[in-house]
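**Student:** Have a look at this prediction, sequence included:
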Amino acid sequence: MTTFDKYPAVIVSENNNDIWEGAKPIVEKLKRVALNHNLIAVECYPGVDVKNLYYDIIQPLHADETICTDDLFYNDDKITEMIKSNLTEDDVFGTFSPHSLNEFLDDKKVKAIKEKMKNDQKKNMIVYGVGASLFAEASILIYVDITRWEIQQRFKQGALNWKTNNQDEQMSRKIKRAYFFEWPLADRLKKTLLHEIDFWIDGNDTGNLKLISKEQYAQGLTQVVSQPFRLIPFFAPGVWGGEWMREKFNLDKEEVNFAWCFNGVPAENSIYLQYGDCIIEIPANNVVFSHPAELLGNKVYGRFGREFPIRFNFLDTIKGQNLSLQVHPTTEYVHEEFGAHYTQDESYYVLHAEEGAVVYLGVKENIDKAEMINDLKEAEIGDKDFDDEKFIHRMNIKKHDHYSIPGGTIHSQGKNSVILEISSTPNIYTFKLWDWGRVDLDGRPRPIHLHHGLHSIQWTRDENWVKEHLRSPNKLIAKDDGWYEEKTGLHELEFIETRRHWFSTNVYHETHDSVNVLNLVEGEEAIVESINGEFEPFIVHYAETFIIPEHIKKYSIRPHGPSRGKTIATIKAFVRV
């Protein structure tokens, strides 16, 4: 049985005195709090089940009047027209909305509501929904939060985007609208409210909402950045997905396969905060928003703002298929075309490889560029299959190989391997060039992004260039009795540095003025310990990704449990500053 912990939690407190679980206790608490207050604002992240919230929490409070914010914004069609340039016609890609929620309010309706509030100051009123905090200075501000993964699961079940009626729209377009419009708007507002919120509600389980006081919530966020911590991994199927993670991590036997594991992406993952026997699930981004300097380090925070720049995830093709042949944009292209500040430079760390496993990286020597472009275009419209063997450089791989993939490099993972993908995390701009003629799990043709891809390919990255620049150098950095440290990448075009440590005894680490993200890539178990006793010992298992906040500065890792006396390994990523 695997020791991989799928539900890691940060232990915050031994009691949950300031947490109320379930609708009835929450209502009873809010009734007591509201006795001397006449205006409560219940701010909601887009994706919260507002209807359920009304019936379970808002209505039972028996306010003199309740106002749903959905009624105060422009209608669906007008909002969609206003963000048309951000959504674009593409099924997958858009540009991040620069708007604020205020811009979508119907001024006439808001004026009428504010006038009503002014005239009815003696009444008890509740304003609830997305943007509830915008209408007046509430006596009590409650924030109902939800994770992005839960929102996506609700989309699959037919949930609508905010202010739309798109139940039957394909999944990619729902996610695109949320990713480029709803989430940036909501996060922008959330950042301004962090220190004003009186209570938070965990809205991930509509049948069991949880209310937590601002003091307990703040204690939880502080605890996260005071120690090593893990995110809640989530696993997703894909047409090319494999079987290795299902076996190693004891996953659902009924799911078709597991292609991805997102286990080190704070923008997407969540964190469990444990108070006694109660678990509060929060978006990991809330920690980035509230404690950026402690988590990222001042230099990284100054460079990237409140954005976590490193991404760890798994790609599993054991008994599966090739990934699509793809390319990420260069920084210049993604900035000019989509307004992003940096691209998804990445790398493939080979966690597991079976016989015949390969990666596709760069083009072959002396290919005819025009011929390749023409063949890709014919393959896109279905006239022929693309002859990857003729044009694309392919390399056999083995466990612990590491390959850099700076933006502009054609690449793909072949079948029968497990890759730990270490990359930057700015966006979702991955341009598919060829997808082996497949349809997706939903039966739809998988989108090809040849226009963007052809503008991104760096044609000089051929076989010789790849061998010279992108294969892991495994350069020895330091060594001592029982351990040694190697530099495994990444390329100078990429801002992430990676180091691998092999060790059978205690090895000391520095954060290098940057948040550290690590994975135990060899061995069953290790223990992370504080140099000066500032955090409790932290145990990690094989393939688990964990984060070390920058302000910890120094820490140590050694084999533990079944790995005592054995040589094990971690891979560590940090930002070059």
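**Tutor:** Good, I have the coordinates. Numbers count the residues shown, from 1 in each chain.
**Student:** CA only for contacts and neighbour counts going forward, please
**Tutor:** Will do.
**Student:** Just the buried residues of stretch 341-349, please?
**Tutor:** Under the neighbour-count criterion of 16 or more other Cα atoms under 10 Å, stretch 341-349 has Y342, T343, Q344, D345, E346, S347, Y348, Y349 buried.
**Student:** Likewise for stretch 209-223?
**Tutor:** Buried residues in stretch 209-223, counting neighbours by 16+ other Cα under 10 Å, are found at L209, K210, L211, I212, S213, K214, Q216, Y217, G220, L221, T222, Q223.
**Student:** Tell me which residues are up against it.
**Tutor:** Contact partners of stretch 209-223, identified using Cα atoms under 8 Å, 6 or more residues apart in numbering, comprise 10, 12, 18-23, 26, 197-203, 273, 280, 286-287, 290-291.
**Student:** List only those of those residues flagged as buried.
**Tutor:** In those, the ones that pass as buried (16+ other Cα under 10 Å) are 10, 12, 19-23, 26, 197-203, 273, 280, 286-287, 290-291.
**Student:** Quick one: distance of stretch 530-543 to the chain centre.
**Tutor:** How far stretch 530-543 lies from its chain's middle: 24 Å, per Cα atoms, centre = their mean, to the nearest Å.
**Student:** any idea how far G129 is from the nearest residue to L53 once chain neighbours are set aside?
**Tutor:** The shortest distance from L53 to any non-neighbouring residue, by Cα to Cα, 6 or more residues apart in numbering, is to T206 (7.9 Å). From T206 over to G129 the distance is 15 Å, taken as Cα to Cα, to the nearest Å.
**Student:** For these two, indicate the residue with more neighbours.
**Tutor:** Between T206 and G129, counted using other Cα atoms under 10 Å, G129 has the larger neighbour count: 25 against 16.
**Student:** so what's that one up against?
**Tutor:** Contact analysis of G129 by Cα under 8 Å, 6+ apart lists V42, E43, C44, Y45, V50, C68, T69, D70.
**Student:** swap in T488?
**Tutor:** By Cα under 8 Å, 6+ apart, the contact set of T488 is H402, S472, P473, N474, K475, T498, R499, R500.
**Student:** Report how many residues lie close to the third one.
**Tutor:** Applying other Cα under 10 Å, we find 16 residues neighbouring P473.
**Student:** Which strand or helix spans it?
**Tutor:** Using DSSP states H and E, P473 maps to neither a helix nor a strand.
**Student:** Use this one as the comparison:
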Amino acid sequence: MQKTSLYDKTPRLCIEGVQHVAWRGYEDIAVELTAAVRRHGRQKTILAVDCYEGVREREVLPALINGLAPAAVVRTDDALPDAETIERMLRLHLTDDRVFGILCHYPIESFFDPHKWRRLQEEVRECPEGLVLVYGPGAALLTHPDILVYADMARWEIQQRFRGGELANWCADNRGQDPQLQYKRSFFVNWRVLDRYKKTLLPGLDYLLDTNARDDPRLLTGAALREGWRQAVRRPFRLVPYFDPGVWGGQWMKRVCGLDPDKPNYAWCFDCVPEENSLLFEVDGVTVETPAIDLVFAQPKALLGERVHARFGAEFPIRFDLLDTMGGGNLSLQVHPLTEYIQDAFGMHYTQDESYYILDAEKNASVYLGVKEKTRPAQLISALKQAQKTGRFDAERFVNRLPAKKHDHFLIPGGTIHCSGAGTVVLEISATPYIFTFKLWDWGRLGMDGRPRPVHLGHGAKNIQFDRDTAFVRSQLAGQAGQVASGDGWTEEATGLHEREFIETRRHRFCRTVAHDTGGGVNVLNLVEGEEAVVESPESAFAPFTVHFAETFIVPAQVGAYTVTPVGRSAGREIVTIKAYVRT
């Protein structure tokens, strides 16, 4: 078993070369914003505090009013139509499904009542002098602000607020609703709308307001934030991981990642999902949390590379996460959609192709992958339907169960039936559309909320590829690793992925320095064996960057050449990395 890791749960990026650009606490923030109003030097100053979904208005707005003493306050939410009107507008996007909707492409303007909107604009214009505080989503759109503050929010924190029952979705009166339904509404509607709008604000915002921690806000100048993004894409960095329990969750991550031992389990570690992870910037002794997706929006070409950006736009296409079933149970038996299905049914651009890299495994661990030879589609679907009634399903009658050991790599293109068995720690390397899992059978379990976990046999039956059988799995999806290069103290192996998948993976085993190059595209790596390694620039273009066992890190396309060397407790010993990048 792997010794306890040095795993860093709060990696930070220090913004170099700037100072006096960050403040903490409402009192200091009010002092800085008041000074900014004075520097503006006009009789009437409009300060817009635009907001992402999830910001606690009951905390933030009273604190700003108390600290700034504005002559007038205008809330953009006062221009929203009634909830029934919004529901009618979004009915096709929200669907009747508990998990899946259809991506929304409405602009933010569509969510406001035109008459109420014009009335708010008149209120702002009619205020003769003093400070006018315009607050809420769309604040910068309502007027032409003299000072623009953006109150941003990490999606993982939004989810915690949904689960805690304290938060309603923007444009909905649904506080306390099933968090799964709230998440669905955000994923398919609100986050899409607000992200498109936020992209237009990031280049010109004057301040970022971080309110992720209750009653502990942080303020960062827009100039410093943009400098932080510029510095981030010139060096390797990590996102802030988050961990979540699950009905099949295990005990491995508690020890290796230093997590709360009193929790029942941890099922997931998401440590490279920019859509939901955060970046921590450190400056002036203040730590500011920002959504990692903002970096993708702000620096897409430098981060992703020209070719990857041309193909995916401002989206980060590679996802790394950990699945812990060590001392837990099987994942659900599942399938991911084919490309045309995810496009037609949900409006997504590309599908959730993936792979399982076995980071650790107990004796007799296994992975379920592909249908068995001569499996009849109607027979399998009938048995799965019957299982929903009886609670019994003989998975091994229909699905291949393969032995899994440490460093095995199983490839899972969309349409392949699969699941990881108990007793494994999987490094899931996949494309980023990360909620499109069609559960076919969940071993008769209830979810962590005590409710049946959603099964999507209707979707799944339309996507299972029955030619992904035993022979196909053995020849194309398992045991595909092969050496492609070697040198003094290192070897490089290609481990996949399948030709239907756009991600290429390379494993390096080494006891000395290994040279890498981004090749003009973003690289994502994980130290899958060994205690510690250092990532360096041959030309000293960035400071040495230390990584530890099980940590995922990103090397932006702009970095170019870099090296990885065993250090510390791993110096002189063989260690292993797995690297993923987009094929060109």
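**Tutor:** Noted; the coordinates are in hand. In this text the structure is predicted, and so the values were computed from the model without any measurement.
**Student:** List the TM-score for the superposed pair.
**Tutor:** With the length set by TM-score structural alignment, normalised by the length of the first structure, the two chains reach a TM-score of 0.98; 576 aligned residues with a Cα RMSD of 1.2 Å.
**Student:** Which single one of the contacts of G129 of the first structure is nearest to E389 of the first structure?
**Tutor:** The nearest member of the contacts of G129 of the first structure to E389 of the first structure, counting by Cα to Cα, is Y45 at 47.7 Å.
**Student:** Kindly state which residue of the second structure is aligned to that closest one.
**Tutor:** Superposed on the second structure with TM-score structural alignment, Y45 of the first structure falls opposite Y52.
**Student:** my read: its match touches A154, true?
**Tutor:** No - using Cα atoms under 8 Å, Y52 of the second structure is not in contact with A154, being 9.1 Å away.
**Student:** out of the two, which sits in the busier spot?
**Tutor:** Neighbours per residue (other Cα under 10 Å) separate Y52 of the second structure from A154, with A154 holding more: 25 against 22.
**Student:** Next one: that one from D178 of the second structure, what distance?
**Tutor:** Relative to D178 of the second structure, A154 of the second structure is positioned 20 Å away (Cα to Cα).
**Student:** So for the most far-flung residue of the second structure relative to its centre, what's the nearest residue that isn't a sequence neighbour?
**Tutor:** Computed with Cα atoms, centre = their mean, the residue of the second structure farthest from its C-alpha average is P128, at 44.8 Å. Take P128 of the second structure and drop its neighbours on the chain: the residue closest to it by Cα to Cα, 6+ apart is K44, 6.8 Å away.
**Student:** Quick check: that neighbour touching E129?
**Tutor:** Yes - with contacts defined as Cα under 8 Å, K44 of the second structure counts as touching E129 at a distance of 4.2 Å.
**Student:** which one of these two has more residues nearby?
**Tutor:** Neighbour comparison, K44 of the second structure and E129: the larger count goes to K44, with 17 against 14 (by other Cα under 10 Å).
**Student:** Identify the residues contacting the more buried one.
**Tutor:** Contacts of K44 of the second structure by Cα under 8 Å, 6+ apart are P128, E129, G130, L131, V132.
**Student:** which residues of the stretch 151-300 of the first structure fall in helices?
**Tutor:** Applying DSSP state H, counting those that start in this stretch to the stretch 151-300 of the first structure gives helices spanning 171-177, 183-193, 214-224, 244-248, 285-290, 292-296, 298-304.
**Student:** Distance of the alignment partner in the second structure of D107 of the first structure relative to S420 of the second structure?
**Tutor:** In the second structure, the residue paired with D107 of the first structure according to TM-score structural alignment is P114. Per Cα to Cα, P114 of the second structure is found 51 Å from S420 of the second structure.
**Student:** Looking at the two, which one has more neighbours?
**Tutor:** More neighbours surround S420 than the other of P114 of the second structure and S420, with 27 against 14 (other Cα under 10 Å).
**Student:** That one pairs with which position in the first structure?
**Tutor:** Aligning on TM-score structural alignment places S420 of the second structure opposite Q413 in the first structure.
**Student:** Count the residues that sit near the closest residue to that match other than its chain neighbours.
**Tutor:** With sequence-adjacent residues excluded and distances taken as Cα to Cα, 6+ apart, Q413 of the first structure is closest to V359, at 4.7 Å. By other Cα under 10 Å, 21 other residues sit near V359 of the first structure.
**Student:** all strands for the stretch 401-550 of the first structure, in order.
**Tutor:** Assignment of strands within the stretch 401-550 of the first structure using DSSP state E, counting those that start in this stretch yields the ranges 402-405, 411-413, 417-424, 431-434, 475-480, 483-489, 496-503, 507-510, 516-522, 525-530, 538-541, 545-548.
**Student:** what does D244 of the second structure align to in the first structure?
**Tutor:** Structural alignment (TM-score structural alignment) places D244 of the second structure against A236 in the first structure.
**Student:** Hmm, that match is touching A259, no?
**Tutor:** Yes - under the criterion of Cα under 8 Å, A236 of the first structure makes contact with A259 at 6.0 Å.
**Student:** Of those two, which one has the most company?
**Tutor:** Using other Cα under 10 Å as the criterion, A236 of the first structure and A259 rank with A259 on top: 26 against 13.
**Student:** give the contact list for the aligned partner of that one in the second structure.
**Tutor:** The alignment partner of A259 of the first structure in the second structure, by TM-score structural alignment, is A267. When contacts are counted by Cα under 8 Å, 6+ apart, A267 of the second structure touches F243, D244, P245, G246, V247, W248, G249, G250, L322, L323, D324, T325.
**Student:** Closest one to K579 of the second structure out of these, please.
**Tutor:** The closest of those to K579 of the second structure turns out to be L322 (Cα to Cα; 15.0 Å).
**Student:** K398 of the first structure against Y349, yeah?
**Tutor:** No - using Cα under 8 Å, K398 of the first structure makes no contact with Y349, being 9.9 Å away.
**Student:** What is the aligned counterpart of L33 of the second structure in the first structure?
**Tutor:** In the first structure, L33 of the second structure lands on L30 (TM-score structural alignment).
**Student:** element containing that match?
**Tutor:** Using DSSP H and E, L30 of the first structure sits within helix 23-33.
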